[in-house]
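*Asks:* please find the sequence and the predicted model below.
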Amino acid sequence: MSEKFVVIATDKMSLSGLVALTEDDRFEILVPDGEEEMREALGRAHGLIVRSATKVTRELLEQAPNLRVVGRAGVGVDNIDLGVATEFGIPVINAPEGNTVSAAELAMALILTVARNISWADASVQGGAWARSQFSGIEIRGKTLGLVGAGRIGAEVALRAQAFGMETIAHDPYLTEERAKELRIERVELGDVIARGDVISLHVPLTPQTEGMIGEAELKAMKSTAILVNTARGGVVDEGALIAALKSGEIAAAALDVYETEPLPEDSPLRGVQNLVLTPHLGASTAEAQELVSNEIALGVSAALLEGDLSKALNAPAIGGEELEFLRPLMDLAHKVGRVAGALGRGGMRKADISVAGLDDEILSPLTAAAMTGVLTPVLGARNVNYVNALHLATGRG
């Protein structure tokens, strides 16, 4: 294209990490200051990069008629309405790898802080006391670390905990036996992690399945000496149940970096609980992590806009790289066949059956999306249906 792709960078993002975009003449980077500049920028934008502060809502997307991709510089997409983005046909990508080490190091820092009473001892000394006997802690050597989630971050936490001499067990339905052996982690059920863990560390996304997964029953099943650490997502832990468990002595202590509501309200009952350490969502708050996630998301946005690479898309069949090059002619063909079918059945089509033979099952999803794009184009128009929203629109039409 002759004109440049316009990409908005929000949330005080460092441009030094966006070199894949800033040093490419095919892109124009906008850093809007204030609501008025943001509205003007959205009217031109092809790409939008956010951290956690900007809320990508229906109202925002309605102001961005040319938007082709939303990039989240980080892992969680709680601030992005994926359903609405899909409805608008806008792929959402994230940067899941850049903050891995920073998040793992924070988890270990919180484990050690609680085990050795560091934050409480510091507050005591800063207040003028010298009460050594009040802050006797525990060694983590020989203790069992129970991981809930053993993906990138959980695996890095396990590696560091093992260096301290901890035994590591984990519940993760996606953890294979081969990978567990490689990580020297024992695969167990969630109930075993809860019952056996001296330290229980959470590393799962917030989904309908994980919301409130650590509640009253799970806390009652923990050891009375257990330490609970959550650097994953607020909402995974039932905060009311946690407060009750800490005050009653059902568990020894906890540390939270994430909350159901962020920023944490000033009147939150979590504040002031004596055996609870609180930090303000610092998982990715290192200079290194911010540079890495910025670079990762810049590369992802560039690939999406220049090549149509959606291998990092969270709301569309993920294809990119060599697989995209292989599939592109097949997807073009599927789109054309679908368009012919849509034209022939216009006005009376109730169902579309899509069959593929002689190809791997994993490419059925992208070919189905391409074919359905063709089917719906005569009905909805080319501007209103694409690879991202075709299946969503088809489902919505029955």
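*Replies:* That came through fine. Only a predicted model underlies this, so the values are computations on that prediction, with no experimental measurement involved.

*Asks:* use CA for all of it now, contacts and neighbours both
*Replies:* Noted.

*Asks:* quickly find the element holding the residue nearest to residue 130 when sequence neighbours are not counted.
*Replies:* For residue 130, ignoring the flanking residues on the chain, the nearest one in space by Cα to Cα, 6 or more residues apart in numbering is residue 124 at 7.2 Å. According to DSSP states H and E, residue 124 maps onto helix 118-126.

*Asks:* identify all contacting residues around that helix.
*Replies:* 112-113, 130-131, 135, 277 (Cα atoms under 8 Å, 6 or more residues apart in numbering).

*Asks:* dump those into TSV; add neighbour count and distance to residue 373 as well.
*Replies:* As requested, these are arranged in TSV below (neighbours: other Cα atoms under 10 Å; distance: Cα to Cα, whole Å):
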residue	neighbour count	distance to residue 373
112	16	53
113	17	53
130	12	70
131	11	69
135	14	64
277	22	50
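
*Asks:* can I get those in CSV with secondary structure and distance to residue 288?
*Replies:* Output for the contacts of helix 118-126, formatted as CSV (DSSP: H, G, I helix; E, B strand; the rest coil; distance: Cα to Cα, whole Å):
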residue, secondary structure, distance to residue 288
112, helix, 22
113, helix, 22
130, coil, 36
131, coil, 37
135, helix, 33
277, strand, 24
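
*Asks:* following whichever helix in the chain runs longest, which helix or strand comes up?
*Replies:* Determined from DSSP state H, the single longest helix within the chain is helix 321-344. Next helix or strand after helix 321-344 toward the C-terminus (DSSP H and E): helix 364-380.

*Asks:* compute the inter-axis angle for that following helix and helix 321-344.
*Replies:* 40 degrees (axes from the mean of the first three to the mean of the last three Cα atoms, to 10 degrees).

*Asks:* for helix 364-380, which positions count as buried?
*Replies:* Residues 364, 366-379 are the ones in helix 364-380 that count as buried (16 or more other Cα atoms under 10 Å).

*Asks:* helices and strands around it, which ones?
*Replies:* Counting contacts by 3 or more Cα pairs under 8 Å, 6 or more residues apart in numbering; DSSP states H and E, helix 364-380 packs against helix 321-344, helix 390-396.

*Asks:* comparison target below:
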Amino acid sequence: MKVHILDDWFDTLRGLPCFELLKGHDVTVWTDHEECEAALADRLQNADCLVLFRERTKVTRSLLRQLPNLRLISQRGAYPHVDVPACTEQGVLFCSTKGGDGANYAAAELTFALILAAMRQLPQQMASVKTGAWQMGVGRSLRGRRLGLYGYGRIGRVVADYARAFGMDVVWWASEAGGARAVADGETVAVSRASFFADSDVVSLHLRLTPETQGTITTTDLAAMSPRAVLINTSRAGLIAEGALLQALNAGRPGTAAVDVFASEPLTNAADPLLSHPRLIATPHIGFVTEDEFDRQFADIFAQVNAYAQGAPIHMVNPSVFAP
């Protein structure tokens, strides 16, 4: 099959073990991002299969209508960027998996790195010493402080293990079902939502973005946080109500936020009010951006391509399209 891989910005995949899974296919790797839909369609005219790199390119009805040869789209994870009904209308099979039982350790590691960066003022201290000013302030230790984890999932549980290794006290808030699982596992769930936000030195969000969780973190939640508290978000920006984080930082509650995700990505406007806020630590959505995580994720994606080529597709989102 003619397989086109989109948005591999640093040309990483060809050097990973998983790429061997595509041996025998005619593979084209695009290492830039084409924003113009017409130009993108022109690139992909001969594609039988598209491999998507997370949510970097939107697959719209109008794009699909310009790709008469396309038969398969393969990716991993959630798919708010893919028009699945349009795929079905155009006869394109869409395959996506959430992966196996393992946690995304790369995302968990970045989460904890941001906790350390915020509490120890690492970006500010590094900027200060680079200018010859030496120290710029006094950070805080993690031992004995409280980490509040919102969402009882796999990544959150890994972060909890890291936190306990640093001597932190861990509390949880989650859905009713998630809270029940936490209690059954012997974890501590906050007595109330208000106390969870008010009493945590660090709050880290670990929820999937769904219609139900969109905007679930409100201005009231953030206003309850201490002026010395830190908010961490390596999940999705949409979990926080629109405009609420900027409003909260301007009000000084929480005192600091460290985020890896933004409402509009890539965010390249250095003057953006949130990105440029002096109490915001930011990374450019790199929670999953490690060679190890890419190899794990794309092994699943490429396995879907091979399964389709062998006439036995897996992880079909719109199975009505496939006629064996």
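*Replies:* Structure received. Just so we're clear, the structure is a prediction, and the values are computed from it rather than from any experiment.

*Asks:* got a TM-score for the pair?
*Replies:* Here the superposed chains carry a TM-score of 0.82, computed using TM-score structural alignment, normalised by the length of the second structure; 309 aligned residues with a Cα RMSD of 3.0 Å.

*Asks:* closest to residue 183 of the first structure among the contacts of helix 118-126 of the first structure?
*Replies:* For the contacts of helix 118-126 of the first structure, the closest approach to residue 183 of the first structure (Cα to Cα) belongs to residue 112, at 21.4 Å.

*Asks:* and that closest one, what's its match in the second structure?
*Replies:* Under the alignment (TM-score structural alignment), residue 112 of the first structure pairs with residue 116 in the second structure.

*Asks:* so who does that match touch?
*Replies:* 122, 142.

*Asks:* got it, and the one 4 residues further on?
*Replies:* When the contact criterion is Cα under 8 Å, 6+ apart, the partners of residue 120 of the second structure are 138-141.

*Asks:* between those, which is nearest residue 18 of the second structure?
*Replies:* Out of the contacts of residue 120 of the second structure, the member with the shortest distance to residue 18 of the second structure (by Cα to Cα) is residue 141, at 40.0 Å.

*Asks:* longest helix in the second structure, by residue count?
*Replies:* Under DSSP H, the second structure gives helix 291-309 as its longest helix.

*Asks:* buried stuff in it?
*Replies:* Residues of helix 291-309 of the second structure classed as buried by neighbour count (16+ other Cα under 10 Å): 293-306, 308.

*Asks:* what is the nearest of the residues you listed to residue 15 of the second structure?
*Replies:* Set against residue 15 of the second structure, the nearest of the buried residues of helix 291-309 of the second structure by Cα to Cα is residue 295 (9.6 Å).

*Asks:* and residue 278 of the second structure, how far is that from residue 120 of the second structure?
*Replies:* 15 Å (Cα to Cα, to the nearest Å).

*Asks:* hang on, the earlier thing: now the longest helix of the second structure on the first structure. Mean distance?
*Replies:* Comparing helix 291-309 of the second structure with its match in the first structure after superposition yields a mean distance of 2.1 Å (mean Cα distance after the TM-score superposition for the first structure).

*Asks:* aligned against the second structure, show me the partner of residue 222 of the first structure.
*Replies:* Counting by TM-score structural alignment, residue 222 of the first structure lines up with residue 225 in the second structure.

*Asks:* re the thing from before, how big's the offset between the helix holding residue 124 of the first structure and the second structure?
*Replies:* Here the mean offset of helix 118-126 of the first structure against the second structure after fitting is 1.2 Å, by mean Cα distance after the TM-score superposition for the first structure.

*Asks:* follow-up on the earlier one: quick one: the longest helix of the first structure aligns where in the second structure?
*Replies:* Counting by TM-score structural alignment, helix 321-344 of the first structure falls onto no part of the second structure.

*Asks:* in that helix, which residues are buried?
*Replies:* 324, 327-328, 330-331, 333-343.

*Asks:* what's the answer for stretch 163-172 of the second structure, then?
*Replies:* 163, 168-172.

*Asks:* out of those residues, who's nearest residue 150 of the second structure?
*Replies:* Closest approach to residue 150 of the second structure among these (Cα to Cα): residue 172, at 5.9 Å.

*Asks:* Three-state assignment for the most centrally placed residue in the second structure, please.
*Replies:* Centroid check for the second structure by Cα atoms, centre = their mean gives residue 235 as the closest residue, at 4.8 Å. Counting by DSSP: H, G, I helix; E, B strand; the rest coil, the backbone at residue 235 of the second structure sits in coil.

*Asks:* map it across to the first structure for me.
*Replies:* Per TM-score structural alignment, the equivalent position to residue 235 of the second structure in the first structure is residue 232.

*Asks:* so its match sits against residue 258, correct?
*Replies:* Yes. If you go by Cα atoms under 8 Å, residue 232 of the first structure and residue 258 touch, sitting 6.7 Å apart.

*Asks:* now the residue nearest to residue 130 of the first structure: how far from residue 165 of the first structure?
*Replies:* In terms of Cα to Cα, residue 124 of the first structure sits 29 Å off from residue 165 of the first structure.

*Asks:* now distance to residue 181 of the first structure too, for the helices and strands packed on helix 364-380 of the first structure, in JSON lines please.
*Replies:* JSON lines is the format used below for those (distance: least, Cα to Cα, whole Å):
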{"stretch": "helix 321-344", "distance to residue 181 of the first structure": "30"}
{"stretch": "helix 390-396", "distance to residue 181 of the first structure": "39"}
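
*Asks:* so for residue 53 of the first structure, which of those sits nearest?
*Replies:* Proximity to residue 53 of the first structure (Cα to Cα) singles out helix 390-396 among these, at 27.2 Å.
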